[in-house]
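Asker: Build me a model from this:
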Amino acid sequence: LKEGYMEGASMTKHDGKYYLQYAAPGTQFNVYADAAYVGETPLGPFKYMKNNPYSFKPGGFTNGAGHGITMKQTNGQYWHFATMALASNSHWERRLAMFPTYFDEEGLMYTNTSYGDYPLFAPDHPTKAGQHTGWMLLSYKGKATVSSSQKQISKSTSTDGEYDITEMPLEKNAEGEIISKVLTDESPKSFWVAEANNDKQWVEIEMLQPGNIYAFQLNFHDEEAGIYTRTEGLRHRFTVEVSEDGKNWKTVVDRSGSFEDAPNAYLPLNQPVKGKYIRYNNVEVPGNNLALSEIRVFGKGFGQKPAKVKGFTVDRQEDRRDASFKWKPVKGAQGYNIRWGIAPDKLYQSWLIYDKNEHFMRNLDRDTKYYFAIEAFNENGISARTEVIEVK
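Answerer: Below is the predicted model:
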């Protein structure tokens, strides 16, 4: 085995081969990942799988995809359940995610984490389970105002007891309303804390562009909650309203009487609703404080998806584990998705980036030749990919 140590080991048998899976240590880091060795018997010998890591999600809203286990659904579809790094209150702080997992014609195991924190088709979908629904993020950088603000803060840690903390000053708009920039920034490590946990608290978001809204995700944050063990009776109670003009509102989610504990509530609508304004109305949530890290709105915008990226270059560094990327900005793009792999038709890994048109990567194998492509995305869709680049 390679230098270092293994943890979170598990075994999957598929098509007569045994996949010994393990987690790469580093729970708190965005590059936390799972890899595998492959053998002909459950006791080995095992050979390092050349497309490792097979479960890897370093970019986007939530990162990690390590320390997991692979399971087979009754219909034959494989799923990898992994832990995603949050690392705000503690470097052990994590959330769970599931990603569709496949075996290619060479017997290489891989997990599709691309747009993995966007809405995906459910496991019961007959043909598209785990694939991206096509619903894009409508709320990114939306203008958010709040009822009150005890604090707004960015907080992260890689070692317990040592924190990187930035507290944002209180800002108000021209109408005297309190502004919150942390609720639409696509970071689970930044959050808003209301002055009270009651039914007088609210959040209103004016999205940059209107769209057809298909789903919401409310990400509550643990901020001095006073809950330190498993507790019965936790419940998140709230309503969500939508408006086209910010004046006339329609309730589209009513959980005011809910008994469900939903700290990362995903709320798909039965029918899409046209809107530009979103309003969260609190009733009560578990713990001492109402704290939210992100309100994410998914759907389809009414504009054009971005054009194809131009000028994409990859420069592998003297330390061959590293590579730098540059490309020309695409008008109207929210961000970019870099894809790569060990063959032009095996671009199994991806790194989603917002706003920037350059990137630096430190996660390649020294002796492996890679292939890269990139695409742009916004609230209206995803561009065509660039031609694949070979990098030796």
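Asker: For the rest of this, base every contact and every neighbour count on C-alpha atoms.
Answerer: Will do.
Asker: Identify the residues contacting the closest residue to Lys141 other than its chain neighbours.
Answerer: Leaving aside its chain neighbours, Lys141 sits nearest to Thr184 (5.0 Å; criterion: C-alpha to C-alpha, 6 or more residues apart in numbering). By C-alpha atoms under 8 Å, 6 or more residues apart in numbering, the contact set of Thr184 is 139-144, 294-296.
Asker: All the helices of the stretch 101-250 of the chain, residue numbers only.
Answerer: Read by DSSP state H, counting those that start in this stretch, the stretch 101-250 of the chain holds no helices at all.
Asker: returning to what we had before: and which of the contacts of Thr184 is nearest to Asp254?
Answerer: Ile295 (15.9 Å; C-alpha to C-alpha).
Asker: Can you tell me the closest non-neighbouring residue to that closest one?
Answerer: Leaving aside its chain neighbours, Ile295 sits nearest to Leu218 (4.9 Å; criterion: C-alpha to C-alpha, 6+ apart).
Asker: Following up with a second sequence; could you model it the same way so I can compare the two?
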Amino acid sequence: MEQLLARLYNCYRSKNNFERRLGIWPAGFDKDDVMYMDAAFGDYPHYLPTAAQDHLKSGFTGWMLLNYNKPVTVSSTLGSFYANSAVDESIKTYWSAKTGDKGEWIQTDLGGLSTVNAVQVNYADQDAEFLGKRQDIYHQYKLWYSTDGVKWKILKDKSTNKTDVPHDYVELEQPVKARFIKLENIHMPTGKFAISGLRVFGNGNQAVPKSVKDFVVLRTEKDKRSAWLKWAPVEDAYAYNIYIGTEPDKLYNCIMIYNTNEYWYKGMDKNKTYYFSIEAINESGVSQKTKVAAVN
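Answerer: Alright, predicted model coming up:
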């Protein structure tokens, strides 16, 4: 099986008023010397190239996020660091247990029997006792899966891990059918057992969402660098990809929007025509993109 690359922010939490969040995406120049960037599904699993590759052809695996804002249960909760903050796709929130003890856990319900291909574990810092990089720290955990929330099987055992994995990515050799995924703490390098993102990837085995309707782009006259994008919400979608470009066949910019049906875009050159299209996303895939709309 080909290796996979999850293209992730290197910092996935908010603990200060100034932090860097870096993303790396394939980029290049097309045959017309127009620069492109493949940012669609930018922090979902992608195939890792093993040789020269045409990055205009996406390496996205097609594995969708299965547990966005789905029900979560936990062993304990510290203050207002609520359980659902581990599945809300916000870099500013996280869940924390009351302790960093072995046996603390977090469990996510996918809402139905799904095909699970990969899990990403993003830790958060809560009551850390040291700052900076050290070579003698490590995380240890176990991942479990279940079809009914009663009988559990090991998905991945990292109880003997000796490396620092604050943002760990586990790709399964063979996908499994599961409804529940549980992360059990074995060892924390410091502080409480805290998770900023427990992300489960695969396929929900349901119908893909319907296409977006009533997509409009209203470019302001006062400042043509900005536009208000709005569309009718798709009932079975949890997110949308907005594609943007300066030519109708070169929509090289992509913005993913969660849980809303509007967006204020401020990235245009005031003297250029821009082109837009949008697609809906759910646990089973994506809709057809809307017809490309030109905005002068």
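Asker: on that earlier part again, the residue nearest to Ile295 of the first structure is in contact with Ala291, isn't it?
Answerer: No - applying C-alpha atoms under 8 Å as the test, Leu218 of the first structure and Ala291 come out as separate, 10.6 Å apart.
Asker: Between those two, tell me which one has more neighbours.
Answerer: Comparing Leu218 of the first structure with Ala291 by other C-alpha atoms under 10 Å, the one with more neighbours is Ala291, at 26 against 19.
Asker: which position in the second structure aligns with that one?
Answerer: Aligned counterpart of Ala291 of the first structure in the second structure: Ala194 (TM-score structural alignment).
Asker: With Asp261 of the first structure instead?
Answerer: So, by TM-score structural alignment, Asp261 of the first structure is matched to Asp164.
Asker: roughly how far apart are its match and Tyr252 of the second structure?
Answerer: When distance is defined by C-alpha to C-alpha, to the nearest Å, Asp164 of the second structure is 35 Å away from Tyr252 of the second structure.
Asker: Just give the number of residues close to Lys213 of the second structure.
Answerer: Other residues lying near Lys213 of the second structure total 14 when counted by other C-alpha under 10 Å.
Asker: how many other residues sit next to the residue lying closest to it once chain neighbours are set aside?
Answerer: Nearest residue to Lys213 of the second structure in three dimensions, chain neighbours excluded: Ala232, at 5.6 Å (C-alpha to C-alpha, 6+ apart). Residue neighbour count, defined by other C-alpha under 10 Å, stands at 13 for Ala232 of the second structure.
Asker: Check Asn197 of the first structure too.
Answerer: 18.
Asker: Just give me the match in the second structure for it.
Answerer: Correspondence of Asn197 of the first structure to the second structure, assessed by TM-score structural alignment: Gly100.
Asker: OK, contacts around that match?
Answerer: For Gly100 of the second structure, the residues meeting the contact criterion (C-alpha under 8 Å, 6+ apart) are 185, 187-188, 190-193.
Asker: Using CSV, lay out these together with distance to Val295 of the second structure.
Answerer: As requested, the contacts of Gly100 of the second structure are exported to CSV (distance: C-alpha to C-alpha, whole Å):
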residue, distance to Val295 of the second structure
Asn185, 51
His187, 54
Met188, 52
Thr190, 52
Gly191, 51
Lys192, 50
Phe193, 48
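Asker: so which of these is the most crowded?
Answerer: When the contacts of Gly100 of the second structure are compared by neighbour count (other C-alpha under 10 Å), Phe193 ends up highest, at 31 neighbours.
Asker: rewinding a little: shared neighbours, Leu218 and Ala291 of the first structure?
Answerer: Shared contacts of Leu218 of the first structure and Ala291, defined by C-alpha under 8 Å, 6+ apart, are absent.
Asker: follow-up on the earlier one: from Ser159 of the second structure, how far off is the aligned partner of the residue nearest to Lys141 of the first structure in the second structure?
Answerer: Alignment note (TM-score structural alignment): Thr184 of the first structure maps to Val87 of the second structure. Distance, Val87 of the second structure to Ser159 of the second structure, using C-alpha to C-alpha: 23 Å.
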